[in-house]
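Undergrad: Sequence and computational prediction follow.
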Amino acid sequence: MIAALGIGAQWLAWRWKVPAIVLLLLSGVLIGPVTGVLDPRSVFGELLEPLIAVAVAMILFEGGLTLNLTRLKGAELAVKRLVFFGGPLVWLLATLSGHYIGGLTWASASVLGGILIVTGPTVIIPLLRQASLKRRPGEILRWEAILNDPVGALAAVLAFELAIVLNSSHSLSMTLGHMALGIAVASAVGLATAWGLIRAIKGGHIPEFLKVPVIIFFVMATYALPNALLHESGLLAVTVMGVVIGNSSLSSLDEIRRFKENITVLLVSGVFILLAAQVDLGTLATLTTREILFVAVVLLLVRPLAVFISLIKVDLPFGEKLMVGWIGPRGVVAVAIAGLFGARLVDIGIEDAALLSPLAFAIVAVTVLLHGFSLQPLARRFNLQSTDTKGLLIIGANPFTVALAEAIQSTGRPVLIADRNYNHLRQVRGRDIPTYYGEVLTEEAELTLEFSRFDSMVALTDNDDYNALLCMHYAPEFGHHQVYRFAPGGGAGGDHLEQTLGGRFFAKELDFEQATNYIREGWCVRLTRLSESYSFEDYRRDNPDARVISTYDEDGEVRVMHKDESFDAGDGETLLALVPDDTHRDKAERHARRQEQQPTDVSVDDGAHDDNDGDSRGNTTPGREPPEQG
């Protein structure tokens, strides 16, 4: 049931274009406190906390894998400020707000303040995936969320240990020494495990089929071992481990990263539903006005103020600073640590610590809802979204792709032509088509090109093997059903080649030689809108030789024609097709007909004035409304 709800919520969020975290939160609350269908503690018993702990460790490790240091170009100073200066500032401001506004004791307020440093990769990463932010603000939010997770956990641990010192006979110096030792051990364990795994994989000591299982085991071990010395220091260890492995040059790193990302989607879904299902709505209802005011202050004042102070003299536009200051949703780690430390503080006599869990969940719920629904509008307002309309990445510059790009751009969709041959790109220049010169399979291309602007890719070079390789490389990025290529020369690639090398055959097995020959012969890429008065059957009758490439419906959805597509199109759709340009032939035929009908003593012009009598492209049929064309 948990898996079905988690995956179902993610799928619905994708279909409805809403933040997935919001649906996960609602699903957990509905099956937990609202209906009572699921009580996680009665189902899992003592296994519940270890399960959530391991899931959080896996999520942080996967996040560390994605933190490539080379991607920090332009954002490095901002991330350092937010982690090393912004985090402690949030802790201080949240602690003061918790005590003076929320009415909490200093012990409870300081623990909660440390917890609120955490901005939650379990929430940020799905939001960034959906919002399609530009690279720099997206990377700032991603790095801050993942790096601040262990920082916030350790800050909460420090506050917790200090509370124990003040309520017991332990000395402060001994406690601080214990913490320093725990942090050092956690960092050393993370580095050592990462180094050992890298050496073992590069040396060929781990077979291919065991690489992911071995890494999963070491993630759990790396999390568990430091925790035996200092609570939650394992979060720091797995984050360090992930960052070190993610910045290594392992040949199988992409495969490992994709597998871990798939696991993380499932873990985030399950953990969020479990945590939401065990919320006590009765406790939330008991929150006083002071405590609700504290939640508002944390949301509207503490986070934005800390970010703006941290980013003073950092060269970022105001819109990006505002975006980073506002977007700070809390997630799984905040709720889990609040529940754990709150119960332990109550055990040593700090009664108001029972409010930590409901306060943390209230902050998580409010930030998830507000930030989830406001991220995209705010990004559009400050022009921080890569694009509202997803476009097409075309690899290969040639006469056909130039015509294709110009036609697609006329629909308002972004398009970019990339080629590793500078001479090929010369024919594109001066046509107002964005281009990229370089090898798109390199890391430099990943850093330079904003792939979030595109939802599909077509490999249309003159090299069939290279086209297949491009489809294999970009299939995980765009989806296997969203990468296309020319059919092998002669259009005789066969199903086996398509299935084994990836990528659908573009435009019903159109190959490079056919496409370029069509353009040389005067064919063009043309848009035609279908309507009730001009159906697809009418279009086919008027254009029997047309090679349909794709269709666009009124909502902007694109359907690319491929080998197995049994094609049909309805009213309101726009056809993009490669068609013969019959303009000159039509004019010559009309001129000849007029000459036959005119008396021999009447002079006849050359037909130049006749360009607009009907549709010069041959698509107007008597008795039917001419279609909209481009």
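TA: Great, that's in hand.
Undergrad: From now on I want contacts and neighbour counts done on CA atoms only, so please keep to that.
TA: Fine.
Undergrad: tell me, what residue is most central in the chain?
TA: For the chain, the residue nearest the mean C-alpha position is R129 (2.0 Å; Cα atoms, centre = their mean).
Undergrad: quick one: the helices in the stretch 1-150 of the chain?
TA: 2-16, 20-29, 40-44, 48-65, 76-81, 87-100, 106-115, 121-131, 135-166 (DSSP state H, counting those that start in this stretch).
Undergrad: who wins for proximity to L235 among those helices?
TA: For those, proximity to L235 was assessed by Cα to Cα; helix 135-166 is nearest, at 5.2 Å.
Undergrad: can you pull the buried residues of that closest one?
TA: Residues of helix 135-166 classed as buried by neighbour count (16 or more other Cα atoms under 10 Å): 135-165.
Undergrad: Please spell out which residues along stretch 8-22 are buried.
TA: 8-10, 13, 18-22.
Undergrad: Present those as JSON lines; the columns should include distance to P213.
TA: Below are the buried residues of stretch 8-22 laid out as JSON lines (distance: Cα to Cα, whole Å):
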{"residue": "G8", "distance to P213": "26"}
{"residue": "A9", "distance to P213": "27"}
{"residue": "Q10", "distance to P213": "25"}
{"residue": "A13", "distance to P213": "30"}
{"residue": "V18", "distance to P213": "33"}
{"residue": "P19", "distance to P213": "31"}
{"residue": "A20", "distance to P213": "28"}
{"residue": "I21", "distance to P213": "28"}
{"residue": "V22", "distance to P213": "31"}
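Undergrad: Presented hereafter is structure B, for comparison with structure A:
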Amino acid sequence: MTHLADSVIMLLAALLLIGVLSTKFSSRFGMPSLVLFIAAGMILSRFIYYDNVALTQLAGIFALVIILFEGGMQTSFKDIKPVIGPSLVLSTLGVLVTTGVVGLAATYILGVSWEEGLLFGAIVGSTDAAAVFSVLGGKNIDKRLTSTLEAESGSNDPMAVFLTVSLIEWIESPETGIWSLMLSFVWEMAVGLLVGLLVGRIAVYLINKINLDSTGLYPVMTVGFAVLTYGSAALLHSSGLLAVYVMGLVLGNSEIVYHRTIMNFNHGFAWMMQIFMFILLGLLVFPQELTHIAFQGLLLSVILMIAARPVAVFLSLLFFKFTGAEKTLIAWAGLRGAVPIVLATYPLLSNLENGRLFFNVVFFVVLTSAVIQGTTISPLAARLKLTSGRTEAPTLMELVALGRTDAEFNHVSIQPDMPIAGMRISEMQLSDEILFTAIIRDDKIVTPHGYTVIEPGDVLYVLSPKSKREEMKALFRVPESG
């Protein structure tokens, strides 16, 4: 038994290290890392027999909770605010149109009933947050487009989950009424949104009020809140995934202590969950079964990429100000990933007649989407002249509570439109309790004096008591335009 445990631990260590190192390869070619993780699982499946669908689904849902939470925290509300409208239409109408077009094609190509064809369409109807975030992260694609894609990928999973579960229920119980399904959809989305907002506000308040003995406990606390958000929403029969994404948005766009520490922890934890999730999903696939559906899978993948997704995007964005080139890139960047594969386990657990067929075809569709679309997004953006020379702005403010003391240590990136930009420190009439301790300028440390001018681009370190937090923040608050 001890030997078996040691062997499993060594295997997990090898998988983690291979997964981390493979991200370097994937980023170089623009391919989502999920391809390499899944490949590792498929290779292992030749030596390890694994067919626990229930465990895989549980692990997949937990991983999606962490991934969506981390994606929400990374998303700037200021960036997505101008594109909330098109993103929501893409995540609702877009998923419906994709489901319809792919479902119709699947009915004839796979030789299944039209209800089952629609079920297949719903499973592959949503783009994947993990794949989109990993491919677009660090790329110089126009910010408006990346914000639209990221907001869509974070918010369209609940729609796909709802359609998948509803269609399975419909197949199993044909007497299910359409009106009850529509009311259920409204309830799931509305309550999920409210739960995410409520728990997010509670989390912000408690994180800033509680002085924990170890800084490492704050990231653990946020993960606990993320899981609590999903569980609370699920118990209320609402969308847990939507609630988690909204909760992450609230937390990521609020001023909380140890913001950067929490972000870094969640980023690493999300990567670890991706590695284990995709390896488990790869283990669940039997490669010899893929050869029998390769043609059908490739045909459906092509229809999804060059017909269903473009039709969905162009219809959804018909009344929004996007150019033809921008719509083309959004259509091509609709990557499929973890969500469709996790949703493909639902028919398996429901013991539907074509459950295994759907899982294998979905798997094939996801792999081809990741390989073909993932590696060509950046070249296509450059060809369409939709790239920019922007660089990611650093975190504006980082609040760090100093243990049990009443003090906070902050570092602030100075922006040109901040009130103190261009001012001498002596001109600011600072409280005696607010102390500028250091300035980082052009990779050099500048010691602050009364005659020192604060320049745009500086990173300013400030020590102040918690009671002076609002006064300190007022120094850096950017005036609202208009």
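TA: Cool, the structure landed. Note that this is a predicted model, so its numbers are computed, not measured.
Undergrad: closest one to R529 of structure 1 among the helices of the stretch 1-150 of structure 1?
TA: The nearest among the helices of the stretch 1-150 of structure 1, by Cα to Cα, is helix 2-16 at 26.0 Å.
Undergrad: That closest one against structure 2, how far on average?
TA: For helix 2-16 of structure 1, the mean deviation from structure 2 after alignment is 4.3 Å (mean Cα distance after the TM-score superposition for structure 1).
Undergrad: Check the offset of that helix from the chain's centre.
TA: For helix 2-16 of structure 1, the separation from the chain centroid amounts to 16 Å (computed by Cα atoms, centre = their mean, to the nearest Å).
Undergrad: And the contacts of it?
TA: 19-20, 23-24, 27, 266, 269-270, 273-274 (Cα atoms under 8 Å, 6 or more residues apart in numbering).
Undergrad: so what corresponds to M247 of structure 2 in structure 1?
TA: Counting by TM-score structural alignment, M247 of structure 2 lines up with M241 in structure 1.
Undergrad: isn't its match right up against I198?
TA: No. M241 of structure 1 is beyond contact range of I198, at 10.5 Å (criterion: Cα atoms under 8 Å).
Undergrad: quick one, which of the two is more surrounded?
TA: Just comparing M241 of structure 1 and I198: by other Cα atoms under 10 Å the higher neighbour count belongs to M241, 31 against 16.
Undergrad: Look at the more buried one and tell me its secondary structure.
TA: For M241 of structure 1, the assignment made with DSSP: H, G, I helix; E, B strand; the rest coil gives helix.
Undergrad: One more: the one 4 residues further on?
TA: Assigned state for I245 of structure 1: helix (three-state reduction, three-state DSSP).
Undergrad: Now it: closest residue in space that isn't a chain neighbour?
TA: A194 (5.8 Å; Cα to Cα, 6 or more residues apart in numbering).
Undergrad: Relative to K587 of structure 1, how far out is the one you found?
TA: 72 Å (Cα to Cα, to the nearest Å).
Undergrad: Neighbour count for those two, which is higher?
TA: Neighbour count, other Cα under 10 Å: between A194 of structure 1 and K587, A194 has more, with 26 against 19.
Undergrad: Is the more buried one within a helix or a strand, and which one?
TA: Assigned by DSSP states H and E, A194 of structure 1 falls within helix 172-202.
Undergrad: Centre of the chain to that helix, how far?
TA: That offset, for helix 172-202 of structure 1, works out to 31 Å (Cα atoms, centre = their mean).
Undergrad: Tell me the mean distance between it and structure 2 once they are aligned.
TA: Per aligned residue, helix 172-202 of structure 1 averages 3.8 Å (mean Cα distance after the TM-score superposition for structure 1).
Undergrad: what's the next secondary structure element after that helix?
TA: In N-to-C order, the element after helix 172-202 of structure 1 by DSSP H and E is helix 211-227.
Undergrad: how much does that following helix stray from structure 2?
TA: Superposing on structure 2 and averaging over aligned pairs (mean Cα distance after the TM-score superposition for structure 1), helix 211-227 of structure 1 comes out at 2.4 Å.
Undergrad: List the buried residues in that helix.
TA: Quick answer for helix 211-227 of structure 1 (16+ other Cα under 10 Å): 211-212, 215, 218-227.
Undergrad: right, and the pair among those with maximum separation?
TA: K211 and N227 (24.8 Å).
Undergrad: and the residue nearest to I245 of structure 1, what does it touch?
TA: 241-242, 244-245.
Undergrad: right, so of the helices of the stretch 1-150 of structure 1, which gets closest to C471 of structure 1?
TA: It's helix 121-131; of the helices of the stretch 1-150 of structure 1, that one is closest to C471 of structure 1 (Cα to Cα) at 21.2 Å.
Undergrad: counting contacts, what elements does that closest one pack onto?
TA: Helices and strands touching helix 121-131 of structure 1, as assessed by 3 or more Cα pairs under 8 Å, 6 or more residues apart in numbering; DSSP states H and E, comprise helix 20-29, helix 48-65, helix 135-166, helix 356-381.
Undergrad: what about 10 Å?
TA: helix 2-16, helix 20-29, helix 48-65, helix 135-166, helix 253-277, helix 332-347, helix 356-381 (3 or more Cα pairs under 10 Å, 6 or more residues apart in numbering; DSSP states H and E).
Undergrad: Show me what P379 of structure 2 aligns to in structure 1.
TA: Taking TM-score structural alignment, P379 of structure 2 has P377 as its aligned residue in structure 1.
Undergrad: likewise H259 of structure 2?
TA: In structure 1, the residue paired with H259 of structure 2 is L253, using TM-score structural alignment.
Undergrad: I'd say that match and L65 touch.
TA: Yes. Taking Cα atoms under 10 Å as the definition, L253 of structure 1 is a contact partner of L65 at 8.8 Å.
Undergrad: Which one of the two is surrounded by more residues?
TA: Counted by other Cα under 10 Å, L253 of structure 1 and L65 do not tie: L65 has more neighbours, with 25 against 15.
Undergrad: can you tell me how far the alignment partner in structure 2 of the more buried one sits from G138 of structure 2?
TA: Mapped onto structure 2 by TM-score structural alignment, L65 of structure 1 lines up with M73. Applying Cα to Cα, the value for M73 of structure 2 to G138 of structure 2 is 16 Å.
Undergrad: Same check on K444 of structure 2?
TA: Counting by Cα to Cα - K444 of structure 2 and G138 of structure 2 are separated by 25 Å.
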